[in-house]
Every structure is written in C-alpha cells, then in structure tokens.
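**Student:** Give the three-dimensional model of this entry:
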Amino acid sequence: MTANLSETLTLLLIEDDDGDAFLVEELLDEAEAPPRIFRARSLQEAKTKLTSRIQCVLVDLSLPDASRLEALEEVLGLAPHAAVLVLTGLRDVHVGVAAVQAGAQDYLVKQDIDARLLARSIRYAMERKRADLAQLRLVQAELTAKENARLQSGLLPVKLLHTSEIDHTTRYLPGSGGTLAGDFLDTVQTPDGAVHIVVGDVCGHGPDEAALGVALRIAWRTLVLAGQTGDTLLRTLDALLRAERKAPEIFTTLCMATIAPDLRHATLRVVGHPPPVLVRDGAVEVVAGGPSGPPLGIFPDVEWSVIEVSLGDKWSMMLYTDGLIEAAVGERNELLGVDGLLDLVREHGAIDLDRLITHVGTLSDDLAVVLVSRRKA
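**Tutor:** Model (predicted):
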C-alpha cells in the first residue's frame, strides 16, 4: 500500500549508517508526497543543517560524536520548532521510551519500520508537535496576561478626589498587540482643593516600559502630595526617568493639568504630548497655547511653559495618550488625528468615552484617558 504524508515536509535525517539511511530514504520515497530530505552523518554536521526550514527530524541515537540522549538534547535545543522522532534498535527500546520522556514526539524501532508505519509516525509526530507548541503558546499567553494584570493594577490607581462637584471617568485599554505599554494616568486632589491630573506615555512596549510608567505615576502622585508642582516636579520626574530607563533613547510624554479650587480655571503643561480636548459653553476645541516643551528624557535643563485656561461654569476636559488619535478609522483606515477627534466629539455633542472608543474600534497602541467634567449646579 502506498504510504501517505498529508503534506510535503522538509526533513532532516541524522544517521551515520549508510544502509539504514538508504532504507529510510527509500521508504519515504514511497509516500504520496515525498518529503525533501537532508541527511547528516554526525551531530556536528546536523548543527549546520538544523535551520528553521526543517519541520521534522529523524535522529539515530548511536552517532559517532554523541552518546544516546545527548544527541536528542542537542537536536531539541537547536530545533525547538521541529517534530523529532528517534530511531533505535531492538535492544534499545527502553532508550526510545526515555527519549519520548525527554521531549521527542515518538520513537521507531529500525527493524520494524515499513513505509506505512514511517509515514504515519511522521504525520502523528507533526500533530503532536503542533499540539505541544499550541499548549506552550497558551501557557505563555496566560503568564503574559497575569503579568499584564499585575502591571495594569499599578497603572490604574484609585483616584484621590474628594469634591462632589466634578465627574471623573477613566479608561485604560491595551492595544491590538496585547502587550502593555508605558501609558499611565492619575488624579489627586490636594488639601487646598486643587485637582491635579496627569496622563503620560513612556515610548515603547513591554514590561520594562510598563514598569517605568508605574514608577513615574507613583513618583508624580508622591510629589504632588508633597506639595511639589510645575517645573520642579517635571525635573524630578526627568531625573527618575533617566535613572530607571533601560536605554538612553527612551523618553516620556505627558500632560499635567491643575484645576483651581474654584473649578473655573486650570493651568496645564503639555510635555511633548497630544493637547487636551476642552468642551466649554458648547464649544469643542483643543487647549490653546501650543506645547509647553519637549518630552522628558531628551534635553537637560529644560523649562516648560504654563498654559492658562479659563474653564467657566460648565466644562469638560479630556486628557489622553496618542493611542486614541493614532487609531485607524473609516473604510480607508486613516488615522483619526486630533482634528478627527474634535469632529467626533462635535458629532456626539459631548465627550462620551464609551461611545468614542467604540467608534474608533481596534486600537493599534495602548490608550489611557481621563475625563473630568464640572457637574451642573
């Protein structure tokens, strides 16, 4: 009966015996879709041929330069993506069992091999390897999710807000890649009644950036509660960033707002960051005045200018990271941009975070948003 391999494979045969190698090659040639076969006569030769294109490895454990399971361990280390079948003699069946326990997908006794058995064993080994890799990815995804949850708990603090005159809403969403970035947010009301808000973004993605975002957020909260504000606070954050970052090119953008105790005025510093959106007296606009200065971590001895904003009696202000304006929207997947964001707010008639996020759809980058509004009298 003709052997049948379900797909054309690229296979490496590691066998020093020419007779045994010839037998295996002849049997595989009977398959309906014969695999591409590369051969190595030693472990050293195999190391040069175990590339990512090899999907399956048949390895004899009796090689001239490797003893028993040593060869298998080398192969598993060099080709973690490939299915591995061990070839053994009748007297070494127990070695084959040990090989499977060590990570091989199956073992074959040379004296029992025929075309049908060989084709079936390779096919089953491939399926077992796919299942093993899928399980590994699942475990890794679960570990990543737990790590993300731990980091996210640091990125999403409990607000310290005591006034009943302000509505406060936040959102934190990871981008489509699933890996947390260094976006962070916080809100603190000091004893004088002023409300302090920060939204920031550490460049890059990954646990290091997320951890740095947590460190900056905690430092910001501590400094605000200790009475530090303005350039003094920013210079301290800049020094912390330079001390904690893993690479000198990592920088951080942020926007800080301090709402006066009368809730009618605010001062802002836009540190290389997208400008806040402000709705007051029915008008939708970005906070005027331009950026206050460059991001943290780039230039030494920077001074950041203050933006003074008159809020009035009825207003809403949204601080956000660039994940929002870099979202692709519409049939042409164009970036939303600041102008597009303003158009959406005008279309909705107010800043509705859930509706806004639903409209932009899938985010390519993390998103942190703080929305504060003065309640109606």
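
**Student:** switch to C-alpha atoms for all contacts and neighbour counts from now on
**Tutor:** Will do.

**Student:** Please verify my assumption that residue 81 contacts residue 55.
**Tutor:** Yes: when contacts are counted by CA atoms under 8 Å, residue 81 is listed as touching residue 55 (7.2 Å).

**Student:** Which residue ranges of this protein form helices?
**Tutor:** Taking DSSP state H to define them, one finds helices in the chain at 18-29, 43-49, 69-78, 93-102, 115-155, 207-225, 230-244, 337-348, 353-360.

**Student:** Can you give me the buried ones in stretch 206-222?
**Tutor:** 207-221 (16 or more other CA atoms under 10 Å).

**Student:** Can you list the neighbours in contact with it?
**Tutor:** Identification of contacts with stretch 206-222 by CA atoms under 8 Å, 6 or more residues apart in numbering yields 148, 151, 154-155, 179-186, 188, 200-203, 233, 237, 240-241, 244-246.

**Student:** next one: stretch 130-150
**Tutor:** Stretch 130-150 has contacts (CA under 8 Å, 6+ apart) with 81, 179-180, 207.

**Student:** do stretch 250-266 as well
**Tutor:** 192-204, 241, 267-276, 294-298, 308-313, 319, 374.

**Student:** please give me the structure for this one as well, since I'd like to look at both together:
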Amino acid sequence: MPRPYGPGGRGQRPGLPPGERLRVLLVEDDEGDAFLVGELLAETNAPIDLVVAASLNEARQRIAGVDCVLLDLGLPDAQGLDGLRAVLGMSSGAAVCVLTGRSDEHLGIGAVAEGAQDYLVKGQVDGVLLARALRYAVERKRADENTRKLREVELRQEESARLERGLLPQPLMDTDQVAVHTFYRPGRHDAAIGGDFYDVVQTAADRVDLIVGDVCGHGVDEAALGVELRVAWRALVLAGVPDDEVIPAVEQVLMSERPAREIFATVTTVRLDLAANRATVRLAGHPPPLLLSGGRVDPVPAPNGLLLGVRPRRPVAFDLEFDADDWSLLLYTDGLIDGRIDGGEERLDVPGLSTLVAEASGVPLPELPGHLVGRAEEFNGGPLADDVAMLLVSRGTGR
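**Tutor:** Modelled structure (predicted):
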C-alpha cells in the first residue's frame, strides 16, 4: 500500500476553476519519495503536471512557469528553512508547500511563518488530499498576490491624495474685494493628480498674487515636481522677494529638482493691485489669461517668455489696466485649449476658448470653469488628453 502524505492542518476547499491544470515542481532528492508523489497524484487523475528536481540548483533551472513548488526540507544543497528561503527568493509567483517528517512538524509551522502557503507531513493522507492541498496552496498564493496588489493600489491612491493636497491648495486670502474659483482635472482619468498646479496668495490688504503652471507630463513624478514649484513660488511671494526675481528663482528649483534635463514647465503669474485696479502679468511659455469685462472676452496681450528650464531669462512684465470695477481674469493650462475640433487637426486654441467664454455669458462664475471643460470635450469628441487647471478671479460680477 503506498505511503500517504498529509496536509499540515489547512483543510479549506480550493476555489480554483474546475479542470485548471497546475504545474507543480517537486524538489526531492529521494527517488523513492519522488516516485511515490507521482503515483499518488496519478491515482487521483488530478489535473497536475509534475516536474521533479533533485536539488535547489536543478530547481532553479526548472522553476519557470511553475504554479506550485513542493519542497523537501532535507536536500543535499540546503537544509531546513534555508532551502525554503532560497526557493521563496526564486519563485515570487509560485505557491510553496514544504514536506516534513512526523518528527519535524515544527519545521512546517516555521515554514508557513516564513512565507510558505502550507506544509505536508509525510505519511498521513492519500493522493486526493495531496492534490487538494496543492491546489489550495495555489489559490491562497493568488489570493495573497491579489491582496498585495490591492494594497499597492491603495498606497498609490494615498500618495496621490497627498500630492493632490499639495497641488491644489486653498487660496491664502481673506479679502472680499475679489472672488477666486478653481478647477482641476488630471489628463489620466484613472488618476487623482497630474503635472499642473495653481496657487493664490494675498500679501497685503490690496495685493493678491496668482500662479497657474504646467510641468510637462502627467504622472506622479511630474505632480511631485509641480508641488515643489508651487511651494517655492508661495514661499518666495510670502518672503517679499522682488517680483522680477520670483520666476527665475522658481526656474532654479525646477532645474535642480527635475529628474531629466528635458523636463520643462510653463507658468502664468498675475499680481493684482486692487487699490489701483490693475494687474501685472508675466508669462513663461504659457497661454495668455483671458480678460472678461464689459461684455467682451479678450486674451491679455502680454509678451510670452521662454519655457522654464530651457534657457533662463526673466519674463517681461505687462501691466493691465482695468477700465471698470467689474471684470474677471481666467488663468488656465494648455490642456484646456489643446483639444481637437470636430475630430480634425485644428485645435481649440486661445481664439476658440475666447468664443466659448463669450457664449457662456449666462453661466454663473463658479460653474464657468467646469462648463468650459465640458464644451471643450464636446468639440474634442471625448475627454481631453492633458491635465487642466484653472483659476478664475473676479471683481464685481465679472460678466
């Protein structure tokens, strides 16, 4: 009568798809025991393909594509848990069951603590339970892998949420002379963050500074760099650094922190002088703000400087005089205007966005940014590919 093997106490039924064939690598130097395992599985007609290796070195050559490793803890080139650790290191995707003798059952318990899915005690059950134990080990390994991957996704989401808080701060202002409405949407619609950023800082009763920026790219690395640039800009503004020196200093941060030399950024900054009812606009490779006033929508004709990180140069300041106390400025990133029109090659661009804003004269200001994205997506025939960030600052009704 064949000598049975038995599971180490984990008797749940496996839930693998019925009939799925498993590839099992038996690492056993005793030819008789290896033959016995094969006979036990053959008797049950279990859908298991058995491969045998007589040593760890041989197992290393045969482990590719294996679903489960059945490991004897007494091998010529590894003893006890050292052999298990070696197998775990070479079989990240395979389940591992260990074989122990009756007097060494404590090793099986230790093996499970080390990362094995189960242990089998020689001489206790038949081939049916052996096959069941192997299939259960594979199921448990897959469940563990799914749990690990789910946790990795959760950790990435938590990381994204932290970065999002850095990218999308609350405006630091307490004046009621102007109202600020914000909007943000990442280009990757399965993500929470991208490379665009914005910020608003009030440094005096009648002075408010704004920035909208875009780091090329859409991932976590670009988002992290965007956070650094935003925080650097806020710190420089709050520290009272002269206006002409702020963007060059932000560019220095970009050039020292970017992961590759080809990474660049664009920004628009606006300093509002509320007492004089005017603004100073600086562009660095960024599309111009739109001025909404007196029933008109016009791009601010500020000269555009070079991209940040390409060739350092101070952007030229442009003073914008407001003709009335009733106006709005829309700052945005190019993801809003890069969408196509009716599936063709023509892009929405600044003139198209100006038209959309003019057509939305009845839309309440807090809803205008979201409305513009919706309209841009209608023209694009689907979601916009790039990140979109917007700041809408208004004095009076702004329409």
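
**Student:** Narrow the contacts of stretch 250-266 of structure 1 to those in strands?
**Tutor:** Among those, the ones falling in strands (DSSP state E) are 195-204, 267-271, 308-310, 319, 374.

**Student:** Need the buried ones from these selected in ChimeraX.
**Tutor:** Selecting only the buried entries of these in ChimeraX, with 16+ other CA under 10 Å as the criterion:
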select :195,196,197,198,199,200,201,202,203,204,267,268,269,270,271,308,309,319,374
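
**Student:** Which strand or helix spans residue 379 of structure 2?
**Tutor:** helix 368-380 (DSSP states H and E).

**Student:** In terms of secondary structure, what does that helix contact?
**Tutor:** strand 179-185, helix 349-359 (3 or more CA pairs under 8 Å, 6 or more residues apart in numbering; DSSP states H and E).

**Student:** Of the ones you listed, which stretch is the most buried?
**Tutor:** strand 179-185 (a mean of 20; mean count of other CA atoms under 10 Å).

**Student:** what's the angle from that strand to helix 368-380?
**Tutor:** Interaxial angle of strand 179-185 of structure 2 relative to helix 368-380 (axes from the mean of the first three to the mean of the last three CA atoms, to 10 degrees): 40 degrees.

**Student:** Average separation of strand 179-185 of structure 2 from the aligned part of structure 1, please.
**Tutor:** Superposed on structure 1, strand 179-185 of structure 2 shows a mean distance to its aligned partners of 2.3 Å (mean CA distance after the TM-score superposition for structure 1).

**Student:** Kindly spell out which helices and strands sit in contact with that strand.
**Tutor:** Partner elements for strand 179-185 of structure 2 (3+ CA pairs under 8 Å, 6+ apart): helix 368-380, strand 388-395.

**Student:** mind running it again at 6 Å?
**Tutor:** strand 388-395 (3 or more CA pairs under 6 Å, 6 or more residues apart in numbering; DSSP states H and E).

**Student:** The strand it packs on against structure 1, how far on average?
**Tutor:** Relative to structure 1, strand 388-395 of structure 2 is 2.4 Å off (mean CA distance after the TM-score superposition for structure 1).

**Student:** can you pull the contacts of residue 75 of structure 2?
**Tutor:** Contacts for residue 75 of structure 2 (CA atoms under 6 Å, 6 or more residues apart in numbering) come out as none.

**Student:** what residue of structure 1 matches up with it?
**Tutor:** When structure 1 is aligned by TM-score structural alignment, residue 75 of structure 2 is paired with residue 63.

**Student:** With residue 251 of structure 2 instead?
**Tutor:** Under TM-score structural alignment, residue 251 of structure 2 pairs with residue 238 in structure 1.

**Student:** Quickly note the distance from its match to residue 200 of structure 1.
**Tutor:** The gap separating residue 238 of structure 1 from residue 200 of structure 1 is 13 Å, by CA to CA, to the nearest Å.

**Student:** before we move on, what about residue 215 of structure 1?
**Tutor:** Plainly put, residue 215 of structure 1 is 12 Å away from residue 200 of structure 1 if you go by CA to CA.

**Student:** can you check residue 105 of structure 1 too?
**Tutor:** From residue 105 of structure 1 to residue 200 of structure 1 the distance is 48 Å (CA to CA).

**Student:** swap in residue 106 of structure 1?
**Tutor:** Taking CA to CA, one finds residue 106 of structure 1 at 52 Å from residue 200 of structure 1.

**Student:** got it, and residue 67 of structure 1?
**Tutor:** Counting by CA to CA - residue 67 of structure 1 and residue 200 of structure 1 are separated by 57 Å.

**Student:** what do you get for residue 244 of structure 1?
**Tutor:** Distance from residue 244 of structure 1 to residue 200 of structure 1, by CA to CA: 16 Å.

**Student:** do the same with residue 139 of structure 1
**Tutor:** Counting by CA to CA - residue 139 of structure 1 and residue 200 of structure 1 are separated by 31 Å.

**Student:** Structure 2: which residue goes with residue 20 of structure 1?
**Tutor:** Under the alignment (TM-score structural alignment), residue 20 of structure 1 maps onto residue 33.

**Student:** For burial, what's the neighbour tally of its match?
**Tutor:** As a burial measure, residue 33 of structure 2 scores 14 neighbours (other CA atoms under 10 Å).
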